[in-house]
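Novice: Provided below are the primary sequence and the corresponding predicted coordinates.
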Amino acid sequence: MNRWQLLDTKAHSQAGWQKFTHYAFASQDVYCPILMAELTQTLPYYSLAFLPVSSTEPVKFQLVALLGLRPNRNVYLDKHGKWLAPYVPSYFRGYPFSLLPDEHGKAALAVDITSPLLHNPAQPGDTLLYQENGELTEAAGQILNFLTQRLQNQQVTQVLTDALQQADLIQPWTISWQPNSNDADPEKAKKQQNLGGFYQIDEERLRSLSPETYQSLAKNSALGLAYAQLFSQARLQDLRYREHRALSDAQPTPSLDFDALFGTKDDTLKFNF
């Protein structure tokens, strides 16, 4: 489990980190937040859903991508931690860093102190967090900028999601799939499995919106988000396929160098999705 700690010029003055070379840290994530800015990149590879993030009324929802249908198993990773889709959601590309509110409520850079990528003091080959004058190094500053841009677009995404909720367009979604015969539990292999807890756009209600509401949602781009979620449901078949491959311990091996083809190498800190 991650333990986030705000960076401190005293506590981390000698600290450094290594850039991750795999995504094993995401191996148990079965969903992740998605931003409006990366919709066009995620739609070819991921099913999108809404996840409730508050228990009080009115319930707030977060836009997420589905990464697995079983607990604690991200099927977009192989056993070596290699991501098996050309596009890696931006949520994972700032690790081991994140943003947390400081004592004044301002977003500040934080680090996962449980990560093996972080060393305090720094080890040979590490990238330092701080300069001698107490300012962030250029590399750390780039991470802060990347995460700040993510936060800004996250706020935009939330406003649009809230608009869909206010229009009463978000409804419960039960996702069904059937494990193949290689499932470790023979009984489960025969039965259809249902995954609950996620939400989708109510397509029928979307079609019956009043002209005023429809125009309002179209004007602020919330309508585009609604249709994106509906279109992304076509990727469920691919997700089920990945689950079957994972159950049989057979990892898909791309015949092309997708990193080179789609230009995703070395894009950890880029926000131009």
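Specialist: All right, it came through fine.
Novice: from here on, contacts and neighbour counts on C-alpha atoms
Specialist: Fine.
Novice: packing partners of the helix or strand hosting residue 151?
Specialist: Using DSSP states H and E, the element containing residue 151 is helix 138-166. Where contact means 3 or more C-alpha pairs under 8 Å, 6 or more residues apart in numbering; DSSP states H and E, helix 138-166 is packed against strand 61-66, strand 97-101, strand 107-112, helix 222-232.
Novice: how about those in JSON lines, adding distance to residue 258 and mean neighbour count?
Specialist: Listed next are the helices and strands packed on helix 138-166 as JSON lines, based on distance: least, C-alpha to C-alpha, whole Å; neighbours: other C-alpha atoms under 10 Å:
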{"stretch": "strand 61-66", "distance to residue 258": "20", "mean neighbour count": "22"}
{"stretch": "strand 97-101", "distance to residue 258": "26", "mean neighbour count": "19"}
{"stretch": "strand 107-112", "distance to residue 258": "29", "mean neighbour count": "20"}
{"stretch": "helix 222-232", "distance to residue 258": "21", "mean neighbour count": "19"}
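Novice: try it against this one:
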Amino acid sequence: MEQNQLQPVSFARHKNWRWKRFTSYRFATQKTQSRIVMTEASEIAAAFPIIFQETDLGIEPKALFSLQKKAPNPFVTTDGRWLASYVPAELRCPPFQLARTEYSSHDRHHNVQLLVDETSALLTTQPEDEPFFSDNDELSQNLQDVLRFCSHGPQTTKRRSMLVVDWRRWGYSKPLATTAASNCPPARWQSRRIDWMH
């Protein structure tokens, strides 16, 4: 399978590009986890286990689909249907993703950059599909909507990172070696209410 080739969306590179909304979740067949937007936390918690993962930009809550990295996502059928009761917001953004820069003390959130997977079959040059840019050379309204939707998670990373650090300090997490008779990745943590992994 060809690897994703994520590139920053720019007028110089993508002025004539178009995209179409996906109709299948086959792109998620190898995903074992997904980022969480804080506004969807209750829906995520009702459908999946939640873990916390330490990254260079902070601590992120994620929906866990599987502990087996090479196994197919159990929530995606062979014909691309999604089986769980809820679809995480991150899986509703393809073929776009966000890259997060360092936390800005000036505007109090992470700066974000819109990326596109240039290997995606959702990219076209057909006039009936959605343009990347409008006639006045600005990001199209539909793509602005995608950027706004996908930006909710990165903008809250700093706040939730501070909260999870407090949870660790208060002793709510502990090392976890196995769960449900499965070996866990190294440095995974479990608490009464949350899981922690880095």
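Specialist: Received, thanks. Only a predicted model underlies this, so the values are computations on that prediction, with no experimental measurement involved.
Novice: let me see the TM-score of these two.
Specialist: TM-score of the superposed chains, computed with TM-score structural alignment, normalised by the length of structure 2, equals 0.80; 183 aligned residues with a C-alpha RMSD of 2.4 Å.
Novice: how far away is residue 50 of structure 2 from residue 80 of structure 2?
Specialist: Taking C-alpha to C-alpha, to the nearest Å as the measure, residue 50 of structure 2 falls 24 Å from residue 80 of structure 2.
Novice: now residue 98 of structure 2
Specialist: With distances taken as C-alpha to C-alpha, residue 98 of structure 2 is found 24 Å from residue 80 of structure 2.
Novice: for residue 4 of structure 2, same thing?
Specialist: Residue 4 of structure 2 is 19 Å from residue 80 of structure 2, where distance means C-alpha to C-alpha.
Novice: the more surrounded of the two?
Specialist: Using other C-alpha atoms under 10 Å as the criterion, residue 4 of structure 2 and residue 80 rank with residue 80 on top: 15 against 12.
Novice: on the three-state scheme, the more buried one is what?
Specialist: coil (DSSP: H, G, I helix; E, B strand; the rest coil).
Novice: any idea what it aligns with in structure 1?
Specialist: Mapped onto structure 1 by TM-score structural alignment, residue 80 of structure 2 lines up with residue 81.
Novice: can you give me the neighbour number for the closest residue to residue 195 of structure 2 other than its chain neighbours?
Specialist: Among residues not flanking residue 195 of structure 2 along the chain, residue 51 sits closest, at 4.5 Å (C-alpha to C-alpha, 6 or more residues apart in numbering). Neighbour count for residue 51 of structure 2, taken as other C-alpha under 10 Å: 21.
Novice: ditto for residue 71 of structure 1
Specialist: 10.
Novice: mind checking what it lines up with in structure 2?
Specialist: Applying TM-score structural alignment, one finds that residue 71 of structure 1 aligns to residue 69 in structure 2.
Novice: residues contacting that match?
Specialist: Listed by C-alpha atoms under 8 Å, 6 or more residues apart in numbering, the contact set of residue 69 of structure 2 reads 30, 32.
Novice: before we move on, the earlier item: what does the helix or strand that the helix holding residue 151 of structure 1 is followed by rub up against?
Specialist: Counting by DSSP H and E, the element after helix 138-166 of structure 1 in chain order, helix or strand, is strand 170-177. Strand 170-177 of structure 1 is contacted from outside by 50, 164, 192-202, 240, using C-alpha under 8 Å, 6+ apart.
Novice: any idea how far the corresponding residue of structure 2 for residue 107 of structure 1 lies from residue 75 of structure 2?
Specialist: Aligned by TM-score structural alignment, residue 107 of structure 1 pairs with residue 112 of structure 2. Distance, residue 112 of structure 2 to residue 75 of structure 2, using C-alpha to C-alpha: 29 Å.
Novice: run a quick neighbour tally on the corresponding residue of structure 2 for residue 165 of structure 1.
Specialist: Under the alignment (TM-score structural alignment), residue 165 of structure 1 pairs with residue 168 in structure 2. When neighbours are counted by other C-alpha under 10 Å, residue 168 of structure 2 registers 14.
Novice: try residue 105 of structure 1
Specialist: Applying other C-alpha under 10 Å, I find that residue 105 of structure 1 has 8 neighbouring residues.
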